[in-house]
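Q: quick one: sequence plus predicted model below, questions after.
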Amino acid sequence: MKNAQTDEETNMKVSAMNYYSYQLMIRQDVENHILKCRQLFHQYIVDMYAKIETERPLYIRLNQTELRSEEYIHLRDTIVNDGNVNPNELGRIVILPNTQIFGGTFTGSPRHMHEYAQDAMTYVRVYDCPDLFITFTCNPTWDEIKELLLAGQSSPDRHDITARVFKQKLKALMDFINKHHVFRKTRCWMYSIEWQKKGLPHAHILVWLINKITSDQIDQIISAEIPDKDIDLDLFDVVTKNMIHGPCGAFNNNSPCMSDGTCTKRYPRNLVSDTITGNYGYPLYCRRSVEDGGKSIVLKVRNVDVEVDNRWVVPYSPLLSKTFKAHINLEYCNSVKSIKYICKYVIKVSDMAVFGVGNMAAQLDEINQYQLGRYISSNEAVWRILSFSIHERHPTVVHLVVHLENGQRVYFTADNFTTGNNFNCILLTVQG
């Protein structure tokens, strides 16, 4: 009966995803009026995805009797040491699972994201620190996006096109790295898709290489300088359009990166003649001054011409930048000091802020906490409706069912837990 309910619930969700995916499709010689509604189109896809996502938490809430659990040793200590406890009130009240209960995990839940962070640390334990940390951001001016826009539309009007094109570009990037070995052969990799409020989708990627990059090879892979326009005009155009930070600070104090008068991204960086490693786990890339042979350009900031030099350049790979013509930040991260932060940064929970006044019992409702703090943007809604994955990794991490002594889980169900006497039977059964 449980399997039948699980299959039915999963099929309903898949059917809903397929239906709304069909509604968003571009079909030849067929007018799709939904795609012409701009802001109303955004509202439509957010509402539809919220409706789809709500079905699964509702199903989990209605079947919490299958999820109430606690570690055996905690139950035993509670019953033995405190005879006034009602056994029927033990166990988590409402949980949002991360195990293969009800046909799979709840993607995006805090437990699910924490599990992925632990998997990332498993890669570190087995394969040592990653070599490269890549941030790949969608470029709304890609030709593939502009060619599919309707008359009078711009890329912010069509997040469905943005999602599809970025998914294809991301797959091409991962094939470029893993199959063509542009940075040498890879041992393993993982990435996570993120949307910052109303921003474009971007992927945080960690790559482990079989042959580690040494400090004297960093400059061959990563650059943090403005290229020479006379030598490589294409690379110059890509870098000046996509890889210049700000300028912020005194030039633009209202920049989104500013907080308390300081740039949160630590720009402008210091000018150095050679790459230096060992600074808090992150290298100081070569950024030559104009006097030392570096280049500079003039940008307009708030209708004022500002001279920008290598201090404002975001580290990049010349090969990746020329190939994909987008903002691709490439960092060398082979350091124990930075790895824990990076693994948690790649797999992190959505921003949220929830507060309330009430009794402590309300804090046990994980589904309610998740839904109160959930932020759904139209970019993410389209991505999820189209059933695109938000996490990918290779190789697969297999979770073994192991525990400390007496640390196994005991599940509360209607069949085995209705009275205190039945609970004592559970203890005897587990001990036996």
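A: Sure, I can see it.
Q: contacts and neighbour counts: CA atoms only from here.
A: Will do.
Q: element containing the residue lying closest to residue 182 once chain neighbours are set aside, please.
A: Once flanking residues are discounted, residue 182 sits nearest to residue 176: 6.7 Å by CA to CA, 6 or more residues apart in numbering. Using DSSP states H and E, residue 176 sits in helix 159-178.
Q: what's next to whichever helix or strand comes after that helix, contact-wise?
A: Sequence order places strand 186-194 as the next helix or strand after helix 159-178, per DSSP H and E. Residues from elsewhere that reach strand 186-194, judged by CA atoms under 8 Å, 6 or more residues apart in numbering: 120, 177-178, 201-210, 346-347, 390-395.
Q: included below, for side-by-side comparison, is a second structure:
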Amino acid sequence: MREYYSYKLQMREKYTPSVLNTGRLLQQYVIDMYIKIETQRLDYYKNRQELIRREQLQGIMDSVVAGHCQGSRVGQRVILPASFIGGPRDMRRRYVDAMALVQKFGKPDLFITMTCNPSWPEIKQHMLPTDEAHNRPDLLARIFHAKLDLLKEELFRKEIFGPVAAYTYVVEFQKRGLPHAHFLIILKAGSKLYSTESYDNIVSAEIPDKMPNRHLFNMVRKHMIHGPCGKQNPDNVCMQGSQKKKCKNNYPKPFADTTFHGENTYPTYRRRKDGKKIIVRGHELDNRWVVPYNGYLLAKFDCHINVEICSTVKAVKYIYKYIYKGHDRIRFRVNSDASDRPDSNIQPSAIDEIREFQSARWVCAVEATWRIFRFQLSEIHPSVIHLQLHLENCQAMNFTPDQDLRDVVRNRHAKRTMLTEFFYMNSVDKLAQHLKCTYKEFPEHFVWYPGKKKWEPRKQKHSIGRIVAASIGEGERYFLRLLLTHVRAPTSFDDLKTINGKYISTFRDAAILRGYFESDTSQEQCLEEASSYQMPYILRRLFATLLAEQAKHFSIEHS
């Protein structure tokens, strides 16, 4: 279906489909068609859940012992999986993947936001004289996608800011329909931005001289002046509070003779009081109103392109959380009066992630066209491999309701997982034995083939691994993750529990005896890792759990 509508929206040299010249009706058309495509995909997941069940292998074996051999008798239902692009689970997974880059390569150095310019010549030249840009979402999507590729070429192939170690970007859509992209870039060690002089070489927050840089001057005036707001325009959209007395972006900024480091925030850029003024929307403005930009990128792309130094921002997870916040939505519920009465027999409605995702969703025409053309919503480099984590015989298994569970248990190929094959490779593969990798390091040297369910030596492309999260409240699974993070080249679950030839009965005791949990820094390391991507309320819960676990361990030792 998607391919059909993508075909219908193509511009051709000798023939342009009439639907592209229908004005605002085209916006309604592409939104309706995209909703139809997305509904079909969601229906697939909804109907698939009635056929496919997931259960741990140990649970299947317990069911067989109990005499329940039909797949319809056991299993758990999954609502909207992370494989659905753009869903809440998918956005959460991408956020944690991006934070894995921070753990591997350090904090991001540059935060770049590029917004589509509906007046680009490439858009205007393909429109009829009576057309308006917002009525041609196909053109906006295509041209912005092409400009995005050009920006990626400048940043990652030409390396205008220096060699890049890792990056991620996300494409979003404003309510007025214009797409924009957020880039977070981590530079390699030799190109890191440490001094204020290096900041000034990349970012400017001043009005350029008009005579030698007329083009750049016009671009700054056109795209990079904020507002105005405040006393000059109290009704501007950026004004917040009931009295609308303060700009949420803190404009106008204060004058500054030099750039200096921020206190756990963005730098304060140089904005000299040099007398330069610029007329924008009938107001005379100075350097205090300039949005930070890079002169080369602004002059080349002729659009709003904000460049910020973010290496001094302490809480980088909030930046990543911002770009992976997901779609605009409104959440509401209408309850009947009967459900509020004490004697009511009406049960509360079950949580339905698919229905919640569809409800009150905001979709603009450009986003609909972007998705119909199957352009990427995000990209991350290097890629992050999600490493499965499960206890012995507790891996998830797929089976159908009419399947004999004895056949499921006997299927050795179905039992293979990334973790079990990681153990196997350390037992038999000479390269793996030579490298002596931890589980997280293994994907940097080997690639996982899901069809074959096996690891093979990596020939190209750099990837990093991320072990899926486990809370300390999960007990043995958490301590298994702790051991896999530190122990090199283990060959089995039992090998992780064996210390100096002595077999330890639990992963918890093995981790404690190896010094991974009761050492002076183990709790700090746990909190340090979690603080890089978790939100404060989860960190507080983790801290309380660590205190309770430590008190429990202390009471056992001294009983």
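A: Perfect, I can see it now. The model shown is predicted, which means the values in this text are computed figures rather than measured ones.
Q: buried subset of the contacts of strand 186-194 of structure 1?
A: Buried members of those, scored by 16 or more other CA atoms under 10 Å, are 120, 177-178, 201-209, 346-347, 390-391, 393.
Q: returning to what we had before: buried ones in the helix holding residue 176 of structure 1?
A: Neighbour-count burial for helix 159-178 of structure 1, counted by 16+ other CA under 10 Å, picks out 159-167, 170, 173-174, 177-178.
Q: would you map the helices across the stretch 151-300 of structure 2?
A: Counting by DSSP state H, counting those that start in this stretch, the stretch 151-300 of structure 2 has helices at residues 196-202, 214-223, 295-301.
Q: turn the buried residues of helix 159-178 of structure 1 into CSV, columns for distance to residue 56 of structure 1.
A: Putting the buried residues of helix 159-178 of structure 1 into CSV (distance: CA to CA, whole Å) gives the following:
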residue, distance to residue 56 of structure 1
159, 25
160, 24
161, 27
162, 27
163, 24
164, 25
165, 28
166, 27
167, 25
170, 28
173, 33
174, 31
177, 36
178, 35
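Q: what's the closest of those to residue 89 of structure 1?
A: residue 163 (45.8 Å; CA to CA).
Q: that closest one contacts residue 381, correct?
A: No: with contact defined as CA atoms under 8 Å, residue 163 of structure 1 and residue 381 do not form a contacting pair (9.9 Å).
Q: for the aligned partner of residue 351 of structure 1 in structure 2, the count of nearby residues, please.
A: If you follow residue 351 of structure 1 across to structure 2 using TM-score structural alignment, you land on residue 328. When neighbours are counted by other CA atoms under 10 Å, residue 328 of structure 2 registers 13.
Q: do the same with the one 4 residues further on
A: Residues within reach of residue 332 of structure 2, counting by other CA under 10 Å, total 8.
Q: try residue 106 of structure 1
A: Per other CA under 10 Å, the neighbour tally for residue 106 of structure 1 reads 21.
Q: secondary structure element holding it?
A: Per DSSP H and E: residue 106 of structure 1 is located in neither a helix nor a strand.
Q: do you know how far it is from residue 377 of structure 1?
A: 18 Å (CA to CA, to the nearest Å).
Q: same check on residue 81 of structure 1?
A: Residue 81 of structure 1 is 49 Å from residue 377 of structure 1, where distance means CA to CA.
Q: for my notes, confirm residue 415 of structure 1 occurs in a strand.
A: No: applying DSSP: H, G, I helix; E, B strand; the rest coil, one finds residue 415 of structure 1 to be coil, outside a strand.
Q: got the contact list for it?
A: Contacts of residue 415 of structure 1 by CA under 8 Å, 6+ apart: none found.
Q: check residue 240 of structure 1 too.
A: Listed by CA under 8 Å, 6+ apart, the contact set of residue 240 of structure 1 reads residue 226.
Q: which of residue 81 and residue 377 of structure 1 has more residues huddled nearby?
A: For residue 81 of structure 1 versus residue 377, the count of surrounding residues by other CA under 10 Å is larger for residue 377: 18 against 10.
Q: all set now, cheers.
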